[in-house]
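Novice: sharing a model prediction with you, sequence too.
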Amino acid sequence: MTQARLFAGARVIDPASGRDEVSDVLVADGVVQAVGRGLEPAGAEVIDLDGALLGPGLVDLHTHLREPGREDEEDIASASAAAAAGGYTALCAMPNTDPVADSAAVVEKVWARGHSVGLVDVIPAGALSRGLRGVEMADLGEMARGRAQVRLFTDDGHGVQDTLFARRAMEYLSGFDGIYAEHCEDASLAGGGQMHEGERSMALGLRGIPAEAEELMAARDIALAKLTGCRLHLLHISTAGTVDLVRRAKAEGVVVTAEATPHHFTLTDAALEGYDPNAKV
């Protein structure tokens, strides 16, 4: 048995139990043994956190680890180290790698590499379509049954343009409680766009992307999720209209979740004034 550690005086936050209070946490052998005020275990190493936040590990639902194929930008080892340093204990790796993670062979390579690095849980997502082309369904069942046990499938980076393909994929995924995750972007509306469409895009002379390019696909997928009973997750949503669609769908009992990125909820198109390329993500 390893020496016990007492994290004293932390602000303990646990959303699952609703806990948010100053407390002590006793850990031994990697397991939380007790939570409460005034703990005084014999022989424990005491670490005074002095009000610092202490809670369950964070989970990043949307990461681009770039392995395989673009290890010059990032790899599973470097991403895992960065995640662990920031308090994250699990990463969901998007499938737009090279080769695309559209088969059990690729997703299991990602899973195995994450397991061997061993810093955080690396959970690979699988592609919905072969090569992210939105035409032929990827090996969804094979990826789900393999060692990686993939449950989230997406063509992230490309919205699924074919509505019938989207329906068939949802029907298939609903058979084993898989999650259909969508990059909501209607290519016919968004094609060639460089920023949000509005007064600033006109003033800057840059082609804009209307909010409707996101909202139309979000509305379509919510309707299909209601039709098929498939679990739906909307990736990096960015408009108030999409947020409203998700709220209404949840109220109707549709199993839908969504995510937003830090730059989408902290920046506006005003950041592009001056043509600073760092504001283009």
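Specialist: Structure's in. What do you need?

Novice: please count neighbours and contacts with C-alpha atoms only from this point.
Specialist: Will do.

Novice: list the buried ones in the longest helix along the chain?
Specialist: Counting by DSSP state H, the longest helix found in the chain is helix 211-228. Residues of helix 211-228 classed as buried by neighbour count (16 or more other Cα atoms under 10 Å): 211-219, 221-222, 224-226, 228.

Novice: just the strands in the stretch 1-150 of the chain please.
Specialist: Using DSSP state E, counting those that start in this stretch, the strands of the stretch 1-150 of the chain run over 5-14, 19-28, 31-36, 45-48, 53-54, 58-63, 88-93, 121-124.

Novice: sorry, back to before: same for the very next helix or strand once past the longest helix of the chain, what does it pack against?
Specialist: Under the assignment DSSP states H and E, the closest C-terminal helix or strand after helix 211-228 is strand 231-234. Packed against strand 231-234 by the contact rule (3 or more Cα pairs under 8 Å, 6 or more residues apart in numbering; DSSP states H and E) you find strand 179-182, helix 211-228, strand 256-258.

Novice: which one of these lies closest to Phe153?
Specialist: Evaluated over those, closeness to Phe153 peaks at strand 179-182, with 5.4 Å, by Cα to Cα.

Novice: what is that closest one packed up against?
Specialist: strand 152-154, helix 163-174, strand 231-234.

Novice: quick one: those as CSV, columns for mean neighbour count and distance to Val31 too.
Specialist: Formatted as CSV, the helices and strands packed on strand 179-182 follow (neighbours: other Cα atoms under 10 Å; distance: least, Cα to Cα, whole Å):
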stretch, mean neighbour count, distance to Val31
strand 152-154, 27, 28
helix 163-174, 19, 35
strand 231-234, 23, 32
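
Novice: how about those in a markdown table, adding distance to Arg247?
Specialist: Formatted as a markdown table, these follow (distance: least, Cα to Cα, whole Å):
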| stretch | distance to Arg247 |
| --- | --- |
| strand 152-154 | 21 |
| helix 163-174 | 21 |
| strand 231-234 | 12 |
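
Novice: between those, which one is closest to Asp20.
Specialist: With Cα to Cα as the yardstick, what comes closest out of the helices and strands packed on strand 179-182 is strand 231-234 (28.1 Å).

Novice: how about the very next helix or strand once past that closest one: buried residues?
Specialist: Per DSSP H and E, the first helix or strand lying C-terminal to strand 231-234 is helix 240-251. Applying a neighbour-count criterion of 16+ other Cα under 10 Å, one finds Gly241, Thr242, Val243, Val246, Ala249 buried in helix 240-251.

Novice: got another one to weigh against that:
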Amino acid sequence: MWIIAKLTCREILSKRIFHITLFMSFAFLLFYAVATYFAAREVGEDFTNRPVSADFALVQSFFATQILGVGLYFASFVTALLAILSSVGSIAGEIESHQIDTMLARPIHRRSVIFGKFAGLGSLLVIYAAFLFLGVLLINQWIGGELLRVEFTVVQAAKALAIFVMQPLLLIAVALLFSSMMTTVNGGIVLIILYGIGFIGGFVEQLGVLMEKPTLSNIGIISSLVFPLDSLFRKMTVYLFDSAGDPLSFAAQGLFGSLSTPSGAMLMYAALYGCAALWLAVRRFSSRDL
């Protein structure tokens, strides 16, 4: 298993898509730093002569959390995209090119192939996700200034980071399942659609809770059960922004807040969802006639 994990890491590191993504990630962090700097300067000039009040604090919190939230949201999107593109063809692509025949000709159990690819892809994507997450947070803390700096503790940041890196692991597990069942293109399309359903459902759920519309809330809950990726992102913002169920805090955070806080049971469901997808991938690949 560990040999396959090592080979998977080498394969991903040698691919051009990884090099391009890494380069563009540095470009994104640079752009985010520049945008944060000028946003802090402009906001500081607007609020310099304004008296401190409850409205001022709400507006200041809105600007701060929006700047940090959009950075984390885009970091989550890029991480998810890299996870999908790097893993959805990890089995199907090798079957189509018959590269898997050489590997399976050796005394290797097929479950070792799945677990090895999950370990290799997961380790790389966890490091990459942590790099983006910490990069966005450090930029916010160092360049955001007094007005755009979001206050959080080390414990909050650690909890948020732990949830953030769960996202690519969930995607890799589901991608390996689809890769063992269908072609690379079909698996990628299905997974991207599930990704979109999850995040759109998350926004619908927040609007439903805010407007007290049970139908919208239920749609969001169902989408979270179908694909619980958005629940992980919302839970991450709750840990980082300390916004559990507070309408004023949600108003300050805008689109990136979470008025409907995912429970610990939902986190457990997301973990079981990924484990079930990985188990089904093993079962499907083990019974597949190559």
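Specialist: Happy to help now that I have it. Here the structure is a predicted model, which is why all the values come from computation and not from measurement.

Novice: care to give me the TM-score?
Specialist: Between these two chains, after superposing, the TM-score reads 0.26 (TM-score structural alignment, normalised by the length of the first structure); 106 aligned residues with a Cα RMSD of 5.0 Å.

Novice: what's the farthest-apart pair in the buried residues of helix 211-228 of the first structure?
Specialist: Ala211 and Thr228 (26.0 Å).

Novice: re earlier: of all the helices and strands packed on strand 231-234 of the first structure, which one comes closest to Asp20 of the first structure?
Specialist: If we rank those by Cα to Cα, the stretch that ends up nearest is strand 256-258, at 24.4 Å.

Novice: buried sites along that closest one?
Specialist: Neighbour count says strand 256-258 of the first structure has Val256 buried, by 16+ other Cα under 10 Å.

Novice: ditto for stretch 71-79 of the second structure
Specialist: Gly71, Leu72, Ala75, Ser76, Val78, Thr79.

Novice: contact partners of that stretch?
Specialist: Tyr32, Leu125, Tyr128, Ala129, Leu132, Phe133, Val136, Phe164, Gln167, Pro168, Phe233, Phe256 (Cα atoms under 8 Å, 6 or more residues apart in numbering).

Novice: with stretch 116-130 of the second structure instead?
Specialist: 1-9, 12, 75-76, 79, 83, 86-87, 90, 161, 164-166, 168-169, 172-173, 176.

Novice: would you mark the buried spots in it?
Specialist: 116-126, 128-130.

Novice: among the contacts of stretch 116-130 of the second structure, which ones are in strands?
Specialist: Among the contacts of stretch 116-130 of the second structure, no member falls in strands (criterion: DSSP state E).

Novice: mind checking which of those residues are buried?
Specialist: Looks like those have 1, 4-5, 8-9, 12, 75-76, 79, 83, 86-87, 90, 161, 164-166, 168-169, 172-173, 176 buried, using 16+ other Cα under 10 Å.

Novice: helices or strands up against the helix or strand where Ala251 of the second structure lies?
Specialist: Assigned by DSSP H and E, Ala251 of the second structure belongs to helix 247-253. With contacts taken as 3+ Cα pairs under 8 Å, 6+ apart, helix 247-253 of the second structure sits against helix 54-87.

Novice: next structured bit after the helix it packs on?
Specialist: From helix 54-87 of the second structure, the next helix or strand downstream (DSSP H and E) is helix 92-97.

Novice: and the helix or strand following that following helix, what's buried?
Specialist: As assigned by DSSP H and E, the chain's next helix or strand after helix 92-97 of the second structure is helix 99-104. The neighbour-count check on helix 99-104 of the second structure (16+ other Cα under 10 Å) flags Ile100 as buried.

Novice: count of residues packed around Ala54 of the second structure?
Specialist: 9 (other Cα atoms under 10 Å).

Novice: verify the stated contact: Leu245 of the first structure with Ala219.
Specialist: Yes: Leu245 of the first structure lies in contact with Ala219 (Cα atoms under 8 Å); the separation is 6.8 Å.

Novice: is it possible to export the buried residues of stretch 116-130 of the second structure to a markdown table including secondary structure and distance to Tyr273 of the second structure?
Specialist: Converted to a markdown table, those look like this (DSSP: H, G, I helix; E, B strand; the rest coil; distance: Cα to Cα, whole Å):
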| residue | secondary structure | distance to Tyr273 of the second structure |
| --- | --- | --- |
| Gly116 | helix | 19 |
| Lys117 | helix | 18 |
| Phe118 | helix | 15 |
| Ala119 | helix | 17 |
| Gly120 | helix | 20 |
| Leu121 | helix | 18 |
| Gly122 | helix | 16 |
| Ser123 | helix | 19 |
| Leu124 | helix | 21 |
| Leu125 | helix | 19 |
| Val126 | helix | 18 |
| Tyr128 | helix | 22 |
| Ala129 | helix | 20 |
| Ala130 | helix | 22 |
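
Novice: which of the residues you listed lies closest to Leu272 of the second structure?
Specialist: Phe118 (15.5 Å).

Novice: just want the angle from the strand or helix carrying Arg234 of the second structure to helix 54-87.
Specialist: Assigned by DSSP H and E, Arg234 of the second structure belongs to helix 229-241. Comparing the axes of helix 229-241 of the second structure and helix 54-87 via axes from the mean of the first three to the mean of the last three Cα atoms, to 10 degrees yields an angle of 140 degrees.

Novice: show me what helix 229-241 of the second structure is packed against.
Specialist: Using 3+ Cα pairs under 8 Å, 6+ apart, helix 229-241 of the second structure sits against helix 54-87, helix 154-181, helix 184-211, helix 264-287.

Novice: show me what the shortest one is packed up against.
Specialist: If you count contacts as 3+ Cα pairs under 8 Å, 6+ apart, helix 264-287 of the second structure packs onto helix 110-143, helix 154-181, helix 229-241.

Novice: reformat the ones you listed as JSON lines; add distance to Val43 of the second structure.
Specialist: Below are those laid out as JSON lines (distance: least, Cα to Cα, whole Å):
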{"stretch": "helix 110-143", "distance to Val43 of the second structure": "13"}
{"stretch": "helix 154-181", "distance to Val43 of the second structure": "25"}
{"stretch": "helix 229-241", "distance to Val43 of the second structure": "20"}
